[in-house]
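A.B. asks: Sharing a sequence plus its predicted fold:
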Amino acid sequence: MNQSKDPQLRAAFPLFLALLAIVWFGSLATRSLISPDEGRYATLSWGMLHTGDWVTPRLNGILYFEKPPLQYWLGAIFMKLFGLNEFAARLWPALSGFLTALVVGATANRLWGKEAGIRSLAIAASMTWVFGNAHFLTLDAGLTFFLTISLCAVLIARYAAATPAERRRWIWLAWAAMAGAVLSKGLIGIVIPGATLVVTAIWRRDLSLWRGMHWFSGLLIFLALAAPWFVLVSMRNPGFAEFFFIHEHFARYLTKVHQREGAWWYYLPFLLGGMLPWIGGLPWLVKRNTSGPRGAIAATDVLIAYSTFVLLFFSASGSKLPSYILPMFPALALLLGLRLVAVPAKTLRVHLLVPALLWAIALAASTQSGRVTSNSTPAEVFGQLAEGLRMGALLFLGGAALAWWWLRRNRNTLAILTLALAHVIGVAVVLAAHEPFGRLKSATPYVAVLEPVIQSGAPVFSVGGYDQTLPFYLRHEVILVDYNDEFAMGQLMEPGRSIESLDEFAQRWQSLPQAAAYMDVASYVGMHQRGLPMRVLYQDQRRIVVSRQ
């Protein structure tokens, strides 16, 4: 990225990047992995590393075909390099989010100049939804990274100054990135870019994007990168293709089979909260610019079409999760970075009041943690979370005050960098304070009591439920009892890897000289009523661990 002629900004921008990287990656290991998503994907990566089978994914030893393997591969590589820990498990989503912000900044710099580039990078990195999803182990950060590369490569190829050979290479990069997106999460990796081309062509009545996609060579690159794994896994597992493409794509989208439905406005709160601290800029995004360079107008139209399609597409889905709309946020950051270039400091000061007010409300709410305790969550958990929220709010408000000071001196870019870093630090503090709550959804509090059982060679059962983090922290697979959910297909193909009924488990338990089991309170009561010999090794408000002896 080009350096600014402003000496203060020349010094501030590298410092911003350094502090951002320290906070970004330094906070990865401050929290335990939580169930379900983090435990699931960490266990899948550990399974590949443990078995050496890099083609057929297995979750807790059972065939698992819901998603493609790119994140499992990278997670396994990082675990090999850095050990089986939270840092290694979360490193790929974190790296994806950080690189996404860099891609956004570099693209804005190439299209609209250094000021837009610096601002777009800061905006993208500090958006709550970008930073937050980069610090939880899910697939969406990696998907968003590749989709952002594809989008930005097309924008640069079409709207930046470049030779025909350079444009062709940018388009080839876009096709390669789409292959990465497909290997990250499936067909959505081509649906979003393809739909953006269609929507933009219809809206602008312009087929130039289509004509510049180098379809023959681009498809060859895409298939060369994306197809081999699908061919290999299908050859080794005959039921893969039907389950992956029909059940996990069409049925997931068109039906409510996964029981993750929501109202049409389901994503609007996540869009508003995810935009923080830049929520005040939303009015600038919904208004289409009709003045300025022709290329800038066309590029913003592509970004608007892309963002709108992502929001509407997932809003219409029969299966909804908050992180699904993450791919739209880098596009919004690009739009905001461009629009903010022409916004005067006086206007920015007004919009600064919006995140400051919301953080102030959070600060006030943090004093009321005693009102939200429950039987399953002790008061001290909410108390520590409230303390983190309070500290995060104070840090942000201090940063906002400094940003206001910069704006009073018409130093808009320095103010944006300050506000972005203050929000990142505030959110990181809140996430770290989530650890006591996260431990209630993690195996870390009780895994130590199970290690002697594993070392003796005795089995560990998971009765009537499944803690996704348990195999990863235990470094050992557990035997599922009376539990299906996402394992249903794998259990059908390999029925001997789990126990179907509680009666069968009771017989197995009675016959073993030593064993252990994880279960919730209701399952424990049921097993106790059956008269099974059980000694409680660990118990909290949500789960119980027992041994056979």
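C.D. replies: All right, it came through fine.
A.B. asks: Every contact and neighbour count from this point should use C-alpha atoms.
C.D. replies: Fine.
A.B. asks: I'd assumed Val302 was in contact with Thr196.
C.D. replies: Yes: using C-alpha atoms under 8 Å, Thr196 makes contact with Val302 at a distance of 7.1 Å.
A.B. asks: residue ranges of the helices in the stretch 401-549 of the chain, please?
C.D. replies: Using DSSP state H, counting those that start in this stretch, the helices of the stretch 401-549 of the chain run over residues 412-433, 435-438, 447-455, 470-474, 488-493, 502-511, 521-529.
A.B. asks: then this one, side by side with the first:
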Amino acid sequence: MTALLSLKDNYYVRRLAPFLIVYLAYELIEVAVLSFLQQTGMDWSAAAALQLLGNLLMETCSSFLYLILPYLLYLAALPRAFHGSRTDHLLTTVFFALFCLLNCCEEMAEILSRDHFSFYSRQFLQSPKDTWNHMAASIPVLPVLLGVLAVSAGTTALFLKKLVPPLAAPSAPARAAAPVLACALAFVLSWGSSGALPACTAEYDEIGRDGLFSFFGDLFAVTTLPHLPSIIGPPVLAMGGIILLILLAEYFPGRLMPPACRPSALAHSIGRRMKKALRLRSDFTFWLLLFLAAVLLLRLISMGAYPLMDTTEARYAEMSRKMLETGHWLVPQFDYGIPFWGKPPLSFWASAVTMKLGGINEWSARLAPFLASLSMGLLFFAWPFRSQSRQKAAACFLVLAASGIGFVASGAVMTDEFLALGIMLSMVSFWKAVSGPSVRIGWKYLFFAGLAVGLMSKGPLALILAGFPIALWTLWNREWKNVWHRIPWIRGTLLMLALSLPWYLLAERETPGFLRYFIVGEHFQRFMVKGWQGDLYGSGHASPLGTIWLYGLTMFLPWTFLLPFLRLKKPSVASGESVFPGESSFLWLWALSPLLFFTLARNILPAYVLPGIPAWCILTVRGLWQWDKLHPGIKNLIFLPASTFAVMAIFLLGNGFSQLEYRCQKQLLQSWDGNSPLYCWDAVRAPYSAQFYSSGKVRRLPPGTLPPENGKTYLAIKRADYNRNRSQLAGWKWEAEERLWLLLSSPSGPGNVKTGERAQPPDSGN
């Protein structure tokens, strides 16, 4: 880490200097040109120039540091052995050229719009066609674009030989700490320039306009959440402060800080004792298990730190709560007496059981998908790795738990985690049955048990997502004889039907029309009809064709950055890897099957990529381990997201979730006494979160209808409805507010004689 602290030949100073010089030069040119065009009479004396430069350093370095974050993350992810390589030169040149192009575009736009680019960009996002026509009428677009390209290309050529200095890269911990320190420093600079804490920065302050939210600066930053700096600022500053304290303690003069008290020595001593207690020989395995445990513990704690959000989480948790309240377990209830035909009941049963054991709260409702995620992680230990099996399995578990979709879905009340568990159980069992010389008969039947789990969590979609890659792999590798003899198809199918078919028949018997809606509507029309209007419980999620591939890339972050570098080679027997041919093709087909299947689907969600994520985890770990044999230390990239999760931990322990805005009624209902009648003005139904946090006591009122006179009464109402009906609600007391909703309590006068009603059943159309 000395490279971070030494100013002479500092690695990051040399790396970032071209970016900073270009950024400041473009800013100075913009200020000079604008002052000339607007004839402000700016004083260009030496003192004025120094003052201007000082303001630029304070006000724009913060946004520069955010703009440079993608490059710092690249340096953190790039293996140490590759720093200074041809690949490093090429990628850094691409980063620098893009940086110059985007900054030149922004400064040119500021000049042409007379420093009103933020205004025009907001207008462009609201009305693209009109704004473009307005700007194109007064701006020579083609000459401007040619000028921007020429300036950007010339700047890139000027600094081309200075982009990658011949210096050794810092250690992995130092490179992981650099983005956090840069982010924290940006907050400090913005604080000094605005005179206020980051939590108090204005919506369009420099920190809120440039760089923080996107690599594209002002163009997209104008659409950001105004409270985002106050949300992420404190944990980033705290983490940056902790890193600085560790660095100071580590490199303090020896006469003031005994070597045994330095953080590295203390960490080594504690690690050695823990390794001995756990009987581990490898330092890498110890840190791997420690990081995995920290991620899982963070997710377990965080599940109760924020409320259930409308609509999906609160709706599914409320249906599980209704199971406990009514004792009706066969078919989930969308509302009292209204069956829910959208999904099978496995995930609802699981959340109902965990709430039965842990109480009616968000943590207990989320415990069920968390346990399903743990089960998926444990299945990695059953995958037939031929060498370092436990270490690789733990690494796969970490990749799953630390990925975007893996971390979120493991604590979200949804059905997708159970579908992914069923498919993973089937795929692992299938591979163990067909690849090994001998396998326990239980694994052969677990293949069908996994399909039953999928049928009971999401429906026949599980048969497609599991059968599609298996069928393609069997045909491609000509393994149909092996697959036919190794898998007990007849008895296994009977087992699968015995575990799932009775519920389908009983559900149809109790609620006629279920099979037609569920099979035809949910499994065909939902995915093939854009904006499908037949959904009885919501609306279709219309998306352009192929959106699932974008979800696949973003949901697997941060590991998506490693995929282009994973040059997987066919394993050999001598390497100790897989000895059965076709393992790579099986994993790739498994990983790609959800993406291929949903490519033509129009109504999709990001969670639809989850069934293929375990295969991506195995491919990532296999690639890192193969690469590590050529360049030792590459597999340490498994610790890449450590600093991100450290910031998340501080965010959690600092009660950061309290600053978020939720689509939830929990905070609003905290002002309700829990016993008085509670009504909600809504044309369809009370929000699901209001139903959950009121234990089903909330009643719907059509807008404009007052509740009956029955002592003290509470009314939840949208702010817009309240403003339109102020005269009708005269005398009602304002108890609480939460985002778009208000909570009122009844006045002493009489109310309307009309009573509240539960949500009416939608037209089934069956």
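C.D. replies: Yep, it's here. As the structure is a computational prediction, the values presented were derived from the model and not from experiment.
A.B. asks: follow-up on the earlier one: want to try a markdown table for the helices of the stretch 401-549 of the first structure, with mean neighbour count as columns?
C.D. replies: Listed next are these as a markdown table, based on neighbours: other C-alpha atoms under 10 Å:
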| stretch | mean neighbour count |
| --- | --- |
| helix 412-433 | 24 |
| helix 435-438 | 20 |
| helix 447-455 | 16 |
| helix 470-474 | 24 |
| helix 488-493 | 16 |
| helix 502-511 | 15 |
| helix 521-529 | 15 |
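A.B. asks: Format these as TSV; extra columns: distance to Leu332 of the first structure.
C.D. replies: TSV is the format used below for these (distance: least, C-alpha to C-alpha, whole Å):
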stretch	distance to Leu332 of the first structure
helix 412-433	15
helix 435-438	30
helix 447-455	42
helix 470-474	36
helix 488-493	38
helix 502-511	51
helix 521-529	45
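A.B. asks: right, so of the ones you listed, which gets closest to Thr107 of the first structure?
C.D. replies: helix 412-433 (17.2 Å; C-alpha to C-alpha).
A.B. asks: What is the closest one packed up against?
C.D. replies: In this structure, helix 412-433 of the first structure packs against helix 7-26, helix 114-126, helix 128-134, helix 379-408, with contacts taken as 3 or more C-alpha pairs under 8 Å, 6 or more residues apart in numbering; DSSP states H and E.
A.B. asks: From Thr255 of the first structure, how far out is the residue nearest to the spatial centre of the first structure?
C.D. replies: In the first structure, the centroid-proximal residue (C-alpha atoms, centre = their mean) is Asn133; its distance is 3.6 Å. Separation of Asn133 of the first structure from Thr255 of the first structure (C-alpha to C-alpha, to the nearest Å): 26 Å.
A.B. asks: and what of Gly490 of the first structure?
C.D. replies: 21 Å.
A.B. asks: what helix or strand does Val353 of the second structure sit in?
C.D. replies: helix 346-358 (DSSP states H and E).
A.B. asks: That helix corresponds to what range in the first structure?
C.D. replies: Under TM-score structural alignment, helix 346-358 of the second structure corresponds to residues 70-82 of the first structure.
A.B. asks: ok so, going back, list of residues touching the helix holding Val353 of the second structure?
C.D. replies: Applying C-alpha atoms under 8 Å, 6 or more residues apart in numbering, the contact partners of helix 346-358 of the second structure are 316-317, 319-321, 323-324, 329, 332, 361, 364-369, 413-415, 418, 453, 456-457.
A.B. asks: what's the mean deviation for it versus the first structure?
C.D. replies: Helix 346-358 of the second structure differs from its equivalent in the first structure by a mean of 1.0 Å after superposition (mean C-alpha distance after the TM-score superposition for the first structure).
A.B. asks: in the first structure, what residues pair with stretch 407-421 of the second structure?
C.D. replies: Going by TM-score structural alignment, stretch 407-421 of the second structure sits over residues 131-145 in the first structure.
A.B. asks: First-to-last residue distance for that stretch?
C.D. replies: Rule used - C-alpha to C-alpha; the end-to-end distance of stretch 131-145 of the first structure is 13 Å.
A.B. asks: Over to stretch 660-678 of the second structure?
C.D. replies: End to end - C-alpha to C-alpha - stretch 660-678 of the second structure spans 26 Å.
A.B. asks: what do you get for stretch 670-679 of the second structure?
C.D. replies: Termini of stretch 670-679 of the second structure sit 15 Å apart (C-alpha to C-alpha).
A.B. asks: and if you look at stretch 402-421 of the first structure?
C.D. replies: Start-to-end, stretch 402-421 of the first structure (C-alpha to C-alpha) is 11 Å.
A.B. asks: With that, I have no additional questions.
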